[in-house]
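Student: Structure here, sequence nowhere to be found:
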């Protein structure tokens, strides 16, 4: 296993990426607080560069490369946000970027990768196809692989989000983020275990892609190859680095139905006036479903991204 990122590496990432990413705002909603019976603080990474928290980890990885590594460029596989964010970061440093994407990924996310100067190579919508096509890309280009989440540079970068959150909001009892591969949750664990170990860490996950929840219960990684969920950013499995953080620091992983995800997404659009993608609505859906467990508490909610295809919104388009 590659070594885990350290707290000092998260602190270094915070300084390294500061010129290239936003310090995103924290929003609240009195209406949602009343519905919840709790105080929620939404850390809005949907306002981040490239529209997602993944700009943090991608930028840390790209700007941490040696000159020799940077000349060969970077490559990754991604359902969308990491690919767009890596393309953004590569563009800032002036290096080439190739992204392997499922052919079923939202067109808006493919367009974003290309808009930031990245090259898209399509694969079938399964983990096995993604990894096979990616191996061909690396053999062809010699590019530096920046994994979407199982990379210490990426996890350290994602950890800067939780550092900002606890600087912006005092007295949190819990923080919740969506979980797919676990990069954001791992970064949150890295930061909070050092700076605020009293804060409980939760994750939200779709019932139809609940491998992380099943992994936590089983005490080992359980991976699904190609789950179907409206939360397209949460279809990937945990890996060794992220499992190490999740298994040691996460209090619970709360699962929600497809309808609960869509209703939470609609609630955020209507009441908070913010554009969030389905994956980003999963934590709120999980909180609403488990109101009693969070009653009276102060909860940080990491809103991971806002890259949604507005021509195929989940309440207007048929769902699988």
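Tutor: Thanks, I have it. All of these numbers come straight from a predicted model, not from anything done at the bench.
Student: only C-alpha atoms for contact and neighbour calcs from this point on.
Tutor: OK.
Student: element containing residue 41?
Tutor: Assigned by DSSP states H and E, residue 41 belongs to strand 39-44.
Student: who's in contact with residue 147?
Tutor: Going by CA atoms under 8 Å, 6 or more residues apart in numbering, residue 147 touches 76, 77, 154.
Student: wait, residue 89
Tutor: 55, 58, 59, 62, 63.
Student: got the contact list for residue 306?
Tutor: Residue 306 neighbours (CA under 8 Å, 6+ apart): 45, 46, 47, 51, 52, 275, 276, 277, 280.
Student: Return the member of those residues nearest to residue 102.
Tutor: residue 277 (17.7 Å; CA to CA).
Student: That closest one - how many residues pack around it?
Tutor: Neighbour count for residue 277, taken as other CA atoms under 10 Å: 29.
Student: distance of it from residue 216?
Tutor: 25 Å (CA to CA, to the nearest Å).
Student: on that earlier part again, give me the subset of the contacts of residue 89 that lies in helices.
Tutor: Among the contacts of residue 89, the members found in helices (DSSP state H) are 55, 58, 59, 62, 63.
Student: Leaving out the residues flanking it, which one is nearest to the first one?
Tutor: In this case it means residue 55. Closest residue to residue 55 apart from its sequence neighbours, by CA to CA, 6 or more residues apart in numbering: residue 85 at 4.7 Å.
Student: count of residues packed around the one you found?
Tutor: So residue 85, with other CA under 10 Å, has 28 neighbours.
Student: What is the subsequent helix or strand relative to the helix or strand that contains it?
Tutor: If you go by DSSP H and E, residue 85 is part of helix 81-93. Using DSSP H and E, the helix or strand that follows helix 81-93 in sequence is strand 97-102.
Student: which residues touch that next one?
Tutor: 73-80, 83, 86-87, 90, 110, 113, 117-126, 130, 133-134, 137.
Student: and if you look at stretch 21-36?
Tutor: With CA under 8 Å, 6+ apart, stretch 21-36 has contacts from 39-45, 47-49, 55-56, 164-165, 168, 271-272, 287-288, 291, 295.
Student: before we go on, here's another structure to hold up against the first:
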């Protein structure tokens, strides 16, 4: 049986990351509260170092690599946000980093990954297995593989976002009823559930809702019909046993949003919140605005998980 990630691991990660990650604030919006009929606190991880929550898990994982294994560096695979998180963490910790990225990854994510000194190797996300490429490269170089979500240190690091959010609310004398969290492979949503101890709704884009199907069916169900989506950060074909077990242990549920709902959320964040949020980072907000999760009379945390978006895609969302 897979051992789930537990609260003490998130607490340890929070101590390790103190002074390294940004303690992102909780933001409120009268327009958002009015639109959903509840009290919403936004956790803007789009303001995190590298522009997404991924830096939390990446640094937490790299920081525990034994000295004897550091010479081989690290290998990671990512559509962009995990890539940037690993690249920066590796630079800060003086480790060599190689990132395997899909050929259709947003240019801004590729450029910023390289800017932090990482080597980028491209693959086709629909015809090639990034895990196989990563395993072969790691074996050749003696490198440590840093998965985007299938790793307890990564999940615990992501969970510090939930740990922070709940602590900040407690300091205001407020207790949230639930949290809406963006979800691809389940690293952030499972970590957030552990770190916040709140009921979590994992939000996915339509046609990429394997986590929701898996939680509903009690067994991991891969994406069966992958379709184009602006939510490049959430194009994960299969969750892991670890994220599945951790989400189930914390009684998480899931919700789905459409491409149109995501575009409206990106536009809302820009116009009302003055924030740049990428489509994959806006799915939780999209679920709130579209009523996918009923928030009337409730106090909720809504995560904005990333802000790394190409100008063309961002403009399309604003126009939509």
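Tutor: Structure's in. What do you need? Predicted model, so just to flag it, every value in this text is computed and none were measured.
Student: Report the buried members of the contacts of residue 306 of the first structure.
Tutor: Applying 16 or more other CA atoms under 10 Å to the contacts of residue 306 of the first structure, the neighbour count classes 45, 46, 47, 51, 52, 275, 276, 277, 280 as buried.
Student: Which of these sits closest to residue 220 of the first structure?
Tutor: residue 280 (25.5 Å).
Student: Helix or strand for the closest one, just tell me which one.
Tutor: Residue 280 of the first structure is part of helix 278-289 when elements are defined by DSSP H and E.
Student: mean shift of that helix relative to the second structure?
Tutor: Helix 278-289 of the first structure differs from its equivalent in the second structure by a mean of 1.2 Å after superposition (mean CA distance after the TM-score superposition for the first structure).
Student: hmm, back to that, need the contacts of residue 306 of the first structure in TSV with distance to residue 101 of the first structure, can you?
Tutor: Formatted as TSV, those follow (distance: CA to CA, whole Å):
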residue	distance to residue 101 of the first structure
45	22
46	21
47	23
51	18
52	17
275	23
276	21
277	18
280	20
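Student: For the residue of the second structure most remote from its centre, give me its contacts.
Tutor: Most distant from the centre of the second structure: residue 68, at 29.7 Å, with distances by CA atoms, centre = their mean. Residue 68 of the second structure makes no contacts at all, as judged by CA under 8 Å, 6+ apart.
Student: And it, what's its match in the first structure?
Tutor: In the first structure, the residue paired with residue 68 of the second structure according to TM-score structural alignment is residue 68.
Student: what are the ranges of the helices in the stretch 51-200 of the first structure?
Tutor: Using DSSP state H, counting those that start in this stretch, the helices assigned to the stretch 51-200 of the first structure run over residues 54-63, 67-72, 81-93, 107-115, 127-141, 152-168, 183-195.
Student: Indicate which one of those helices is closest to residue 227 of the first structure.
Tutor: Comparing the helices of the stretch 51-200 of the first structure against residue 227 of the first structure with CA to CA, the closest turns out to be helix 127-141 (9.9 Å).
Student: From the contact counts, what lies against that closest one?
Tutor: The helices and strands touching helix 127-141 of the first structure, judged by 3 or more CA pairs under 8 Å, 6 or more residues apart in numbering; DSSP states H and E, are strand 74-77, strand 97-102, strand 119-123.
Student: Leaving out the residues flanking it, which one is nearest to residue 156 of the second structure?
Tutor: In this structure, residue 156 of the second structure finds its nearest non-sequential neighbour in residue 10, 4.6 Å apart by CA to CA, 6+ apart.
Student: Specify the local secondary structure of that neighbour.
Tutor: helix (DSSP: H, G, I helix; E, B strand; the rest coil).
Student: pretty sure it contacts residue 197?
Tutor: No. Between residue 10 of the second structure and residue 197 there is no contact, the gap being 11.0 Å when judged by CA atoms under 8 Å.
Student: Give me the more crowded residue out of these two.
Tutor: residue 10 (29 against 16).
Student: any idea how far residue 190 of the second structure is from that one?
Tutor: From residue 10 of the second structure over to residue 190 of the second structure (counting by CA to CA), the distance is 11 Å.
Student: now residue 255 of the second structure
Tutor: 15 Å.
Student: For those two, indicate the residue with more neighbours.
Tutor: Taking other CA under 10 Å, residue 255 of the second structure and residue 190 do not tie; residue 190 has more neighbours (33 against 23).
Student: What is the neighbour count of the closest residue in space to that one that isn't next to it in sequence?
Tutor: Excluding the flanking residues, the one nearest residue 190 of the second structure by CA to CA, 6+ apart is residue 247, at 5.0 Å. Residue 247 of the second structure: 27 surrounding residues under other CA under 10 Å.
Student: which residues touch residue 247 of the second structure?
Tutor: Counting by CA under 8 Å, 6+ apart, residue 247 of the second structure has contacts 186, 189, 190, 193, 215.
Student: Nearest to residue 241 of the second structure among those residues?
Tutor: residue 186 (10.2 Å).
Student: what does stretch 183-195 of the first structure contact?
Tutor: Contacts for stretch 183-195 of the first structure (CA under 8 Å, 6+ apart): 6-7, 10, 53, 148-150, 154-163, 177-179, 199, 201, 203, 242, 245-246, 249-250.
Student: if I've got this straight, residue 261 of the second structure is in a helix?
Tutor: Yes. Counting by three-state DSSP, residue 261 of the second structure is found in a helix.
Student: Now the terminal residues of stretch 174-187 of the second structure, how far apart.
Tutor: Terminal-residue distance, stretch 174-187 of the second structure (CA to CA): 26 Å.
Student: And stretch 203-219 of the first structure, by the same measure?
Tutor: The first residue of stretch 203-219 of the first structure is 16 Å away from its last residue (CA to CA).
Student: Buried among the contacts of stretch 183-195 of the first structure? Make that a PyMOL selection.
Tutor: Those of these that count as buried under 16+ other CA under 10 Å are selected in PyMOL with:
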select buried, resi 7+10+53+148+149+150+154+155+156+157+158+159+160+161+162+163+177+178+179+199+201+203+242+245+246+249+250
